[in-house]
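Peer 1: One predicted model, sequence on top.
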Amino acid sequence: MRVGVLTGGSDCPGLNAVIRAVVRKGVQDYGDGFIGFRDGWRGVLQDDTVVLDIPAVRGTLPRGGTILGSSRTDPLADTDGPDRVRKTLSRHEVDALIVIGGVNTLGAAAVLANQHGVPCVGVPKTIDNDVSATDYTVGFDTAVRVATEAIDRLHTTAESHQRVLVVEVMGRNSGWIAVHAGLAGGANCVLIPEQPFDVNRVCDYIESRFKATYAPIVVVTDSALPQEGEVDLAGLSGIGEWLGREIERRTGYEARTTVLGHIQRGGTPSPFDRWLATRFGLHAIDAVHDGDWGAMVALRGTDIVRVPLAEAVAGLKTVDAARYAENEVFFG
């Protein structure tokens, strides 16, 4: 078979490990040929390709980012998009397309597979871990590790200066990075978009922590909001800086904000992400040869299974109240 591969949406650690596994098993076990599309769906729409073979993927396992490039191009944005996708695949005699992406990239793959007959198999990746039907996505573990290491380092400087340290992490519309890194790093308060927060209650936690002679660490997802609703972030880096200023104003304690930003998405993937990405790639090429179009590989426990792409992108996987309550035990 001739198989196409693309990576779409935001970059994250582990993408190259997926590509490597797909190509290695496809060539060695099935005798496949591979073509990569540059910059996600843009490469398919504009016929921008690169040959993928075993030499092309050697040494890429520990490498961050993606050798294929990525973009947020939506192949469904124009009415002729699906037809252009089919024509590009036909021009290169591509029998199947492995789509490595998050909710939006995989959502497009689901529509193309189910409504336009494009033979797609999906692989879930995103540091946000918000793709439904899989326990973990490629890139999430590395982001949590980076955030946890930052929290560990900030504990000592917070205690040295008796300051409040606010750590803003990514997450888009879900708080998975915050709850995992906050619990692992011993944060004294974790704020996520699923649970609008009471600023006064946050300040109470901070006062309590200082009474115990410890300086507090507050972890906040970049999309979290106070119960009062929208806040004016004009001139500020984001919700973390706003919260730091509010804490200073209401408690009198000095506060500093650290915004981790794209650091969480860059660099070498963790061992777990390399393991997960490799297994996803191996099972994705098997799904191709089974003709399981419109399927996505997913992690359930320690098993790799297949689920319908449409099910996986039907709604975001968010943090429920019970999971958040595990963090609340350690607040204050």
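Peer 2: Received it, and whenever you're ready, just let me know what you need.
Peer 1: From here on, just use CA atoms for contacts and neighbour counts.
Peer 2: Fine.
Peer 1: how near is residue 298 to residue 40?
Peer 2: The gap separating residue 298 from residue 40 is 20 Å, by CA to CA, to the nearest Å.
Peer 1: Which secondary structure elements does the longest helix anywhere in the chain sit against?
Peer 2: Longest helix in the chain by number of residues (criterion: DSSP state H): helix 140-161. Here helix 140-161 touches strand 164-169, helix 176-185, strand 217-221, helix 271-289, going by 3 or more CA pairs under 8 Å, 6 or more residues apart in numbering; DSSP states H and E.
Peer 1: Against that first model, consider the following:
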Amino acid sequence: MRVGILTGGGDCPGLNAVIRAAVRKGERAYGDELIGFLDAWDGVRDRRTTPLTVESMRGMLPRGGTVLGTRRGSPFDTPDGVDQVKQTLHDLGIDALMVIGGNGSLSIACRLHSDHGLPVIGVPKTIDNDIEGTDLTFGFTTAVQIATDAIDRLHTTAESHDRVMVVEVMGRHTGWIATHAGIAGGATAVLIPEIPFDIDELCARLTRRHDRGRFASIVVVAEGAEPEPGTLEMEEKIYDRFGHVVLGGVATRIATTIAQRTGFETRVVQLGHVQRGGTPTAFDRVLSTRFGVAAIDAVHEQAWGKMVVLRGDKIELEDLTVAVGKTRTVDRELFDNVASHFFA
């Protein structure tokens, strides 16, 4: 078979490991020819490709980012976008298209299959861990480890100067990274998008710690966290050309308010895209490899409209429709139980 592969949305540690695994099994076990489309859907429309072989993917297992390049956007953005995709697949003799991406990319893949009959297989990818249908997405544990390492380092400087450190991590709609990094890093408080925060309650918690002689505190904030209505005035939201809110800066607003209301010296650390970059953890390398192998197997099973997922310790197939228009939020029982016993 001739199999096309693309990576869409934001970059993520483990993308190259997925591609490598699919190529290795596809070429050696099935005798496939694998073609990479450059820069996501733009590469499909513009017919910008690169051959993917076992030789070309050597050394890619530990490498972050994606050798295919990635960007946001959709063939549905333009009137002739879908027709261009169909024509490209037809003219290049592509028998199947493997789409490695997050909620947006998988939704596009689902629509191309259900509405236009294209032979697609999905591989869920996001550091945010917010895709429905899978217990875990690759890239998440790497992002958590990076954030945890940063928090570990910030503890010592916070303790040396009796400071409050407000650490902003990624998490547009969900607080998976903030929650796990906060637990692993021993944070004083964790603020996530799923639960609006009360700035008065946060300041009171920090003051209680100070009164007990604990002068250093770490507050972990997901970039999409928002205050309870009327409790903290925020700047007017700005949107990008895809309709997404431009995030980043909530930690600065929180830190300024903490300093004003408590008098404690407060500093902000925004980890930003450092969470996306660099070498994937061993766990993510293994999960990515398993996803890649399962995805090429699904191609040969002609399981069109499916995506590979992790359930417990097993890799299974799930309908792409499960992920469309949904966000997998943080388990409230996990958060509340940990918050009540450890965040203080």
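Peer 2: Received, thanks. All of these numbers come straight from a predicted model, not from anything done at the bench.
Peer 1: And the TM-score between them?
Peer 2: The TM-score (TM-score structural alignment, normalised by the length of the first structure) is 0.97; 331 aligned residues with a CA RMSD of 1.3 Å.
Peer 1: mind checking which of the helices and strands packed on helix 140-161 of the first structure is nearest residue 15 of the first structure?
Peer 2: Judged by CA to CA, the one of those that comes nearest to residue 15 of the first structure is helix 271-289, at 7.0 Å.
Peer 1: Report the buried residues of the next helix-or-strand element following the closest one.
Peer 2: Later in the chain than helix 271-289 of the first structure, the nearest helix or strand by DSSP states H and E is strand 295-300. Neighbour-count burial for strand 295-300 of the first structure, counted by 16 or more other CA atoms under 10 Å, picks out 295, 296, 297, 298, 299.
Peer 1: Could you do stretch 314-334 of the second structure as well?
Peer 2: Neighbour counts over stretch 314-334 of the second structure (16+ other CA under 10 Å) mark 315-324, 328-330 as buried.
Peer 1: And stretch 280-298 of the first structure, by the same measure?
Peer 2: For stretch 280-298 of the first structure, the neighbour count (16+ other CA under 10 Å) marks 280-289, 292-298 as buried.
Peer 1: One more: stretch 265-278 of the second structure?
Peer 2: Neighbour-count burial for stretch 265-278 of the second structure, counted by 16+ other CA under 10 Å, picks out 265, 266, 267, 268, 269, 270, 271, 275, 276, 277, 278.
Peer 1: In the first structure, what stretch matches it?
Peer 2: The alignment of stretch 265-278 of the second structure onto the first structure (TM-score structural alignment) spans residues 254-267.
Peer 1: Stretch 188-198 of the second structure now?
Peer 2: Per TM-score structural alignment, the counterpart of stretch 188-198 of the second structure in the first structure is residues 188-198.
Peer 1: Tell me which residues are up against the matching stretch.
Peer 2: Here stretch 188-198 of the first structure makes contact (CA atoms under 8 Å, 6 or more residues apart in numbering) with 173-175, 178-179, 182, 202, 205-206, 209, 216-221, 223-228, 318-320, 327-328, 330-332.
Peer 1: Buried ones among those residues?
Peer 2: Among these, those classed as buried by 16+ other CA under 10 Å are 173-175, 178-179, 182, 202, 205-206, 209, 216-221, 223-226, 318-319, 327-328, 331-332.
Peer 1: just to revisit the earlier point, report the mean distance between the longest helix of the first structure and its aligned residues in the second structure.
Peer 2: Comparing helix 140-161 of the first structure with its match in the second structure after superposition yields a mean distance of 0.5 Å (mean CA distance after the TM-score superposition for the first structure).
Peer 1: residues of that helix that come out buried?
Peer 2: Buried, per 16+ other CA under 10 Å, within helix 140-161 of the first structure: 140-148, 150-152, 154-155, 158-159.
Peer 1: which of those residues lies closest to residue 96 of the first structure?
Peer 2: Proximity of the buried residues of helix 140-161 of the first structure to residue 96 of the first structure, judged by CA to CA, is greatest for residue 140, which lies at 26.8 Å.
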